[in-house]
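> Give the three-dimensional model of this entry:
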Amino acid sequence: MEPMKAHPVRRALTAAVAAALLGTLLIAGQAAAAEGASDAVPVGETWYDTDGNAIQAHGGGFLEYDGWYYWVGENKRHDSALFLAVSLYRSQDLKQWEFVGDLLTADTPGVCTTGTYAGTACKIERPKLVRNEATGKFVLWGHWETADSYAASHLIVATSDTIDGEYAVERNFRPGAGEVATEHADPTYPGTDGKWGYGSRDFTVFQDPDTGDAYLVSSQDHLSMRVYPLTADYTDVDWANSYPLFENRRREAPALAKIDGRYVIITSAQSGWYPNQAMYATTSDIADPAGWSQLAPVGNNTAYYSQPTNIMTLQGADGNPQYLYMGDRWNPGALGSSTYVWLPLTVDGADLSMDFHPEWDFDPATGSIVVPDLALVSEGRPVEATLADAAYPPSAANDGIAYNLNTSGDNTNYYKPAGVPFTWQVDLGRTRDLSRIDLSWRSYNGSETYSAYTVSASRDGRTWTRLADRSANTTVGFTTDALSGRYRHVRIEVTSVVNDHNGNAASWAAGLVEAQVWA
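Here you go, the predicted structure:
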């Protein structure tokens, strides 16, 4: 194995240290719970704060202020979609997070009342926090809904004089309410004129680092998004100067950043709590509705089992920024156990890419993201597999195409076996010191499945050693397994494929989008 490197080029650690760090996440949960800290960023694993509690900051927003990174998000420790609290954490190294407090709770005055709705329960999702330099106020935004549906499609705004202070609700509204008639009614609207305004669901708030201007981008309905300039005090939207974005493309979960003078947005498709392919687009002028590029895929076909929530800019000591994708790995059966997928983004001109790393480190002194320096050794190598559909050959599972160009239904490129069980194996060309295997599974939107499987390896292609046993796997879309030892051949054996929605066998949905062996 190779040393780790500072993303994207600087080598930083010895091979021995890299090997040790690759095993960190195998004991991270136990060690963190005992010691109340995380030594690395645990991608897709439970992340503990400095008190030893699982971090509850889902759908989060981030703000760098006064020497600290602040992370605000949904507290789901009660395993419910209903609002419990918006919680705040802080860190100086992105790894060890201290719980600061709850900014909003169900007891906050006005948090669950608006228009004709005066319930005692509601929903607040994807909170975002910004600071207005002119007013000195901290402004907290959220997506608000009644307890019983997602028909209201509101925004809620609260402000405070201090980042960890008492936040007061300023407004709970739909943009353009009282002025704009739209197709989707707001059940909380007190009027009878049908002018209930633009609905707003998944959203983000973005503050331009060059101009100080701020914007809100949200899913207006099931089909399109909308871009709003914020008012000068950041507590309202300028709906009259808003415009639709990605019309009829069914995008949601926006995350926005400014990279090399261009605005970059990452969004997901709509598949409930299940993951799907993230897409990005760019523009040089956020005020120009026609300036956005076409949507292009980033990451694999399920965004490594995550949904985007934020893009963080990390300023390096050398003046060169790095960018961090931040996503949620939702667990709909136990929302409080949902985890976080934070991964470095690579920028190459106008192109954006994202590779998976099961763990990585951050050096706050240099502002450098440090990732394991491993080689992908399986791509394009000879493969053997159980009989396949001719249109979806075994070679599709290591051709370097892990993404999906469809926004619904099936994937666009994958190996499709004739049935289940099936095997797929690759010849790496020579003996390699194996580190891990990442598997991007076929994922049919609306009928997402999980596969029970094992991973074995061989030096000669005849005698096999089992390296990973995932016979009890119930994770859909994307899995990763640590490997060890020197081998030339790697085999995946799938024994069952199950529809996660109903528990039924689903051999018709079996398939591998990409198998990546790292050494």
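> from here on, contacts and neighbour counts on C-alpha atoms
Noted.
> Confirm residue 30 sits in a helix?
Yes: Residue 30 forms part of a helix when assessed by DSSP: H, G, I helix; E, B strand; the rest coil.
> what about it, distance to residue 395?
Between residue 30 and residue 395 the distance is 39 Å, computed by CA to CA, to the nearest Å.
> how about the closest residue to residue 146 other than its chain neighbours, what does it touch?
With CA to CA, 6 or more residues apart in numbering as the measure, residue 122 is the residue that lies nearest to residue 146, at 4.6 Å, once sequence neighbours are left out. For residue 122, the residues meeting the contact criterion (CA atoms under 8 Å, 6 or more residues apart in numbering) are 82-83, 112, 144-148.
> Of the residues you listed, which is the most crowded?
Of the contacts of residue 122, residue 144 is surrounded by the most neighbours, 28 neighbours in total, counting by other CA atoms under 10 Å.
> Which secondary structure state is assigned to that residue?
Three-state assignment for residue 144 (three-state DSSP): strand.
> ok, it - contacts?
The neighbours of residue 144, taking CA under 8 Å, 6+ apart as the test, are 122-125, 152-156, 172, 201.
> do you know how far it is from residue 266?
In this structure, residue 144 lies at 22 Å from residue 266, with CA to CA as the measure.
> let's see this one next to it:
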Amino acid sequence: MRNKFICVLVCLTICIQCFSFIGFNSENAMAATVSISNGIQFKDTSGNVIHAHGGGLIKYGDYYYWYGEYRDNSNYFLGVRCYRSTDLKNWEYRGEVLEPSSAAELNKCNVERPKVMYNASTKQFVMWMHWENGVNYGQARAAVAYCNTPDGKFTYQGSFRPMVNSGVTDHGLPGYMSRDCNVFVDTDGTGYFISSSNENMDLHLYKLTPDYKGIASLVAKLFVGKQREAPCLIKRNNYYYLITSGCTGWNPNQAKYAYSTNLASGWSDLYNLGDSTTYNSQPAYIIPVQGTNGTSYLYTGDRWAGAWGGKVNDSKYVWLPLIFESNTSLKLPYSDSIQIDTVAGTITYRDDTIAPDLSDGWGLVFSDDFNGTSLDTKKWNYNYPWGNTHTNRAYCAPENVSVANGVLKIKAENKRHPNAPATTNTYDGTFSLDYTSGAINTDKKFNFTTGYIEGRFKMPGTTGFWPSFFTLNSNGGRPPEIDIFEILCHEPTTLHTNYHYGSSKSHYNKQTVADLSKDFHIYAVEWDTEYIKWYLDGKQVASAFRDSQAIAAAKDMYLIINLAVGGWETDPNSSTDWSQGFECDWVRVWQKGADSIPEVILGDINNDKAVDSIDFALLKKYLLGDNVLSDERAKKAADLSEDGTIDAIDFALLKKYLLNQ
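You can find the predicted model right below:
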């Protein structure tokens, strides 16, 4: 019996160990899919901000290693930091693999864009970087360090200009200038170094020595005179791809790509990648993510804090999928977050060119369907908060705003209002007030910070009219101002989506679209702490990203709907059709994480989702003086006529409804 017991015990122990092992692997597999948010500072597994700016990544063994810049407040070199991760999200800090104490010339200097490559022949890790003397950027040298492990202390070999002994000079010094740089290992094991030269006018591609520690030859001068920097070189399906940025200092610009089947020649033209600011980022590195389902490619970029006056250590990261639509067509879509499965080798994302799914964590905080017979003055004010005039030639009057048949309508008239002064002085100039129109706003009745703003509108299509839907700062007007849309009606196929910020700065967008006067369309803005996105009928048409566009993340705003006449728009003329108005079907504002305003069914006073004799009795009691309507929802349900008062008209409407059921 004792032997049997021991045998059973041993078997149980083995089973437990097996299950534990299986469970561990299963847990890892399940944890493989991670979500990475964009436009933020990443943090390591200890909760500290990751400083790997201008960095590069390699995959070695089970880990991805990420190396990048760590600087002080004067932007001097404090170290090259190393992090490692299995899933590209949870990064373990491994230390500073290169420090000011590593060599005398690293004591006070600038080190930028460190990139590490693994040499399978020598089994060493070799780092290339851009080095400057800390005084000016005239040295423009490459620098090299190496190590036997990916996260050990690297030995600093020194800095130099490529081809320094060849007799060439570049801006007065021997050798070629070398600034923004990257490395590449071809499928045959040959190593390459690419960097900006000739004061960033050209890109130079160098073949490295077999140990990757020196320059063997200059392979090609690429895009001479094109001012490209931040190069990233990759290979896929026997095609080489070069991704670069323009040269605009800290401010982001349009990334471009080119392709070739030969590193030395045959490169295509440069093609745009991403939007006009590369989503407010600059390329740093492209890392293949290889797994059981194939290989995806991850764009890693820096959102440099220098663009908004910050230090390098305040910079943020933008990581996006690099999509190959074909061997010669690349796409870089933006998403607020991406999902990476390093086991499968997949990168997925929500297409942010489509309006957000409002059922996913968004609360409806403002809504008006204009179903009454007059403007709901609990939600809206007539005119502008400051008066009856704005930057155009119309004097606004309440009588030019009407609500009927579920539609808000603002009409303009070819006449001076009797209360209008001769002129109005605005920040856009002085205008004579020869016309009458209307405007409404939500100031002091609905003010908000960030959200998804949408409305369904139909534009007039006649010369002289300028309809707008926009937000203004609750603490004193403009700036900031977000224009959900502005339409100059002599050109109804042009949609203006603008943002005004700072003391005098503006971010202008305009798009050619279908004639907006032919039908109702849904116009929307997603206003976040990091970006503004504009949508037309659910499709993104423009965007502005935080910092270089100084998004007004903390400003309370209110809504304005108006119909201007003249001003920025062409003045009315003999062709102007004054019978056309500016119409709005509905307006809504949603906010992430907010509670939605209660749904109100007219007549359902007790909120049981039915309109019946119980509601009739409650309304009768209220009209007889018994305050049974305890909350705003009940009062809205009792106001069947939607005229802002609860009276005999509402009682008659409810009685009529119940008799006709």
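> So after superposing, what's the score?
Comparing the chains after superposition, counting by TM-score structural alignment, normalised by the length of structure 1, produces a TM-score of 0.67; 390 aligned residues with a CA RMSD of 3.8 Å.
> Look at residue 30 and residue 395 of structure 1 and report which has more neighbours.
Set side by side, residue 30 of structure 1 and residue 395 give different neighbour counts by other CA under 10 Å, the larger being at residue 395 (20 against 13).
> Residue 82 of structure 2 maps to what in structure 1?
For residue 82 of structure 2, the equivalent position in structure 1 is taken to be residue 88, counting by TM-score structural alignment.
> correct me, but residue 80 of structure 2 touches residue 70?
Yes: with contact taken as CA atoms under 8 Å, residue 80 of structure 2 and residue 70 are classed as touching, separated by 5.9 Å.
> and residue 69 of structure 2, what pairs with it in structure 1?
Under the alignment (TM-score structural alignment), residue 69 of structure 2 maps onto residue 74.
> hang on, that match is in a strand, isn't it?
Yes: under the criterion used here (three-state DSSP), residue 74 of structure 1 sits inside a strand.
> Around it, how many other residues sit close by?
Taking other CA under 10 Å as the criterion, the count of residues near residue 74 of structure 1 is 28.
> SS state for residue 298 of structure 2?
Put simply, residue 298 of structure 2 is strand when judged by three-state DSSP.
> Please work out how many residues are found near the corresponding residue of structure 1 for it.
In structure 1, the position corresponding to residue 298 of structure 2 is occupied by residue 324, as judged by TM-score structural alignment. One way to gauge burial is a neighbour count; for residue 324 of structure 1, by other CA under 10 Å, it gives 17.
> give the contact list for residue 324 of structure 1.
With the criterion set at CA under 8 Å, 6+ apart, residue 324 of structure 1 makes contact with 311-314, 342-345.
> that older thread, residue 99 is in contact with the match of residue 82 of structure 2, correct?
Yes: distance between residue 88 of structure 1 and residue 99: 6.3 Å, which falls inside the contact criterion (CA under 8 Å).
> So these two - more neighbours on which side?
The neighbour comparison of residue 88 of structure 1 against residue 99 (other CA under 10 Å) goes to residue 88, with 28 against 19.
> The residue nearest to residue 146 of structure 1 -> structure 2?
Aligned counterpart of residue 122 of structure 1 in structure 2: residue 109 (TM-score structural alignment).
> follow-up on the earlier one: residue contacts, the match of residue 69 of structure 2?
For residue 74 of structure 1, the set of contacting residues under the criterion of CA under 8 Å, 6+ apart consists of 56-60, 83-87, 124-127.
> Which ones among those lie within strands?
58-60, 85-87, 124-127 (DSSP state E).
> Please report the distance of the match of residue 122 of structure 1 from residue 173 of structure 2.
Per CA to CA, residue 109 of structure 2 is found 19 Å from residue 173 of structure 2.
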